[in-house]
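1. Just need the structure, nothing else, for what follows:
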Amino acid sequence: MNQAPMRHTFIVGLTGGIGSGKSAAADMFAQLGAAIVDADAVAHDLTGPGGAAMASIREAFGPALVTPAGALDRTAMRQLAFTDPSARARLEAILHPLIAAEGAARMSAAMAHGAPYVIHAVPLLAESGGARQHMSRILVVDCPEDLQVSRVIARNGLAAEEVRRIMAVQASRAQRLAIADDVIVNDGDLERLRRQVAVLHAKYLEAATKAVFSG
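-> You can find the predicted model right below:
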C-alpha cells in the first residue's frame, strides 16, 4: 500500500466489525456531501467478471475458484480461506496492492471533483497497518458483539456460529478501539446514528478546510 492520495486530501478511515453499521454510517456521510471510497466495493470490482485481479487469481488458485462468468467464486473462496489460512494470505497478496492503488485513484478523483473530504471505508483497517499512514483520522463504528451477531443473522441469514467464525478472523473490538481517533457507538436506532454522523461531519469539514490552507 505505497501509493498515496493527492496532497492535502483529508481522509477519514472508517472501520468496524461485521454488523457494526459502518455501511449505514458511510451512507449518512455521503448524504451530507462526503466522498465515499469503499475498499469492499473496490475489491468487488477487481474480482468481478473480467476484473483486474482475476487473471492472477486464476493463476494462483485454478479455475475451481472462478465462476463461469469469470468472477471470483466468493462462497468457494470463503470456505477455502476458513480451512486454509495460507489461501487467504495468497488472495490478500494479490488484492491488497490493487485495492490500494485503485482506492488512491478514486480518492484523488473525488477531491479533484470538489469533495470536501473522503471517507475511506476499510473493514480490515485495524489488521492492515500500512493502510493507516495516509489517514487523517480513524473513525470506528462500535457496538456490542452480541448485537453484531444478531444484525448479521437478520441481514444475511447466516447461522450464529458462522458469524462468530467471521468475527474471529477480524480484529477484536478492543483492537479496533485502540486505533480510533473518533468512535460512533451504534447500539441504538438510526436517528441516534445520524446525530453522531452529523457532529463528526461538521468536525471533519472544519479540519479539512484547515488542512487545505495550512498545507
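2. Please make it C-alpha for all contacts and neighbour counts, starting now.
-> Fine.
3. Now for residue 88: which residues touch it?
-> Residue 88 is in contact with 80-81, counting by C-alpha atoms under 8 Å, 6 or more residues apart in numbering.
4. Following up with a second sequence; could you model it the same way so I can compare the two?
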Amino acid sequence: MFSILPLPGHAELRASYFSCHTDNQDDEVFTFSFNLITIDANGMETTYHVNATCSLSLPWSPREVSCEENYMEVSMRSDVSCLSGTTTDAWTAALATAHSAATSTWQVMFQQEGQQLTPMSFSEARELGYVFHLTQGRLVFRSPYTPRSVMGSVSMVNGSLVEVVHPILFSRQRWVVMMVDWIVACSTSKFQ
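-> Down below sits the predicted model:
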C-alpha cells in the first residue's frame, strides 16, 4: 500500500510481512526492500534504496487477519489440526466436490452462498488477484479488497457489513483428500 501524504516530500508505504518484497527469516525477522524512484520538475530520475528490518513484538496468534485499503489477508499456523464434528451442508458440498475433482496438484474453490463450487488452479486464482503462500510455519491467503472481490460476498456480522472471501484448498494424495478451509472478512467501511 503506497500513498503520498499531505506533507511535501512525505510518502507512506505499508506492506504485509508476507509480501513479495519481504525476506522472511523463520517467520520471526522480516526485511522489506525496494527501490523508490522519484522524478523532479525537470524530469530527472533519482533512485533511493529503501530497506527496513523488523521482528514481531508479540508471538503469532494461531490465526491472523489483516485488512488494508486494497487487500485483506489471513495467515494461520500450518500445524493446526482438523476439527472433528464440524459438519455443515456447505462443508459436505465442498468435500464432495473436492473428492470428485481432486488431483495431486493443489486447487482452490471459493465458497459463495447459493453458487456451485468450481475448482480452479492456483494460477487461475492468481489471475483473479488471489495469492496463496506457505512460509516456514504459516499458511497465507491474500485477497484483493475492492471492496467486493470477484469471489467474495458481503454479509452482515454483528451489525456491520463485511466483505467475506472463503477459499477452500484441496489436493489428493493417494486415497486421502487434504482440505484447508480458510475465511477472511473485513469491514466494508472506508479506512481512515
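5. What does the TM-score come to for these two?
-> After superposition, the two chains reach a TM-score (TM-score structural alignment, normalised by the length of structure 2) of 0.23; 77 aligned residues with a C-alpha RMSD of 5.7 Å.
6. what's the neighbour count on the closest residue in space to residue 24 of structure 2 that isn't next to it in sequence?
-> Excluding its sequence neighbours, the residue lying closest to residue 24 of structure 2 (C-alpha to C-alpha, 6 or more residues apart in numbering) is residue 30, at 4.8 Å. The local packing of residue 30 of structure 2 (other C-alpha atoms under 10 Å) involves 19 other residues.
7. Now name the helix or strand holding residue 30 of structure 2.
-> strand 29-39 (DSSP states H and E).
8. Show me what the following helix or strand past that strand packs onto, helices and strands only.
-> Note on strand 29-39 of structure 2: by DSSP H and E, the next helix or strand toward the C-terminus is strand 45-55. Helices and strands touching strand 45-55 of structure 2, by 3 or more C-alpha pairs under 8 Å, 6 or more residues apart in numbering; DSSP states H and E, are strand 29-39.
9. buried residues in the helix or strand hosting residue 91 of structure 2?
-> Residue 91 of structure 2 is part of helix 89-101, with elements assigned from DSSP H and E. Neighbour counts using 16 or more other C-alpha atoms under 10 Å place 94-95, 97-99 of helix 89-101 of structure 2 among the buried residues.
10. so the strand holding residue 30 of structure 2 versus strand 45-55, what angle?
-> With axes from the mean of the first three to the mean of the last three C-alpha atoms, to 10 degrees defining the directions, strand 29-39 of structure 2 sits at 160 degrees from strand 45-55.
11. where exactly do the helices run in structure 2?
-> Counting by DSSP state H, one finds helices in structure 2 at the ranges 89-101, 122-127.
12. no no, structure 1
-> Going by DSSP H, structure 1 shows helices at 22-31, 39-46, 54-61, 74-83, 85-112, 145-156, 160-168, 173-178, 190-214.
13. I'd like the ones you listed written out as TSV, with distance to residue 120 of structure 1 added.
-> Shown next, in TSV, are the helices of structure 1 (distance: least, C-alpha to C-alpha, whole Å):
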stretch	distance to residue 120 of structure 1
helix 22-31	9
helix 39-46	7
helix 54-61	24
helix 74-83	23
helix 85-112	8
helix 145-156	21
helix 160-168	21
helix 173-178	15
helix 190-214	13
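14. Between these, which one is closest to residue 15 of structure 1.
-> Residue 15 of structure 1 sits nearest to helix 22-31 of all the helices of structure 1, at 6.5 Å, using C-alpha to C-alpha.
15. Identify whichever of the helices of structure 1 lies nearest to residue 121 of structure 1.
-> Per C-alpha to C-alpha, nearest to residue 121 of structure 1 of the helices of structure 1: helix 39-46, 5.9 Å.
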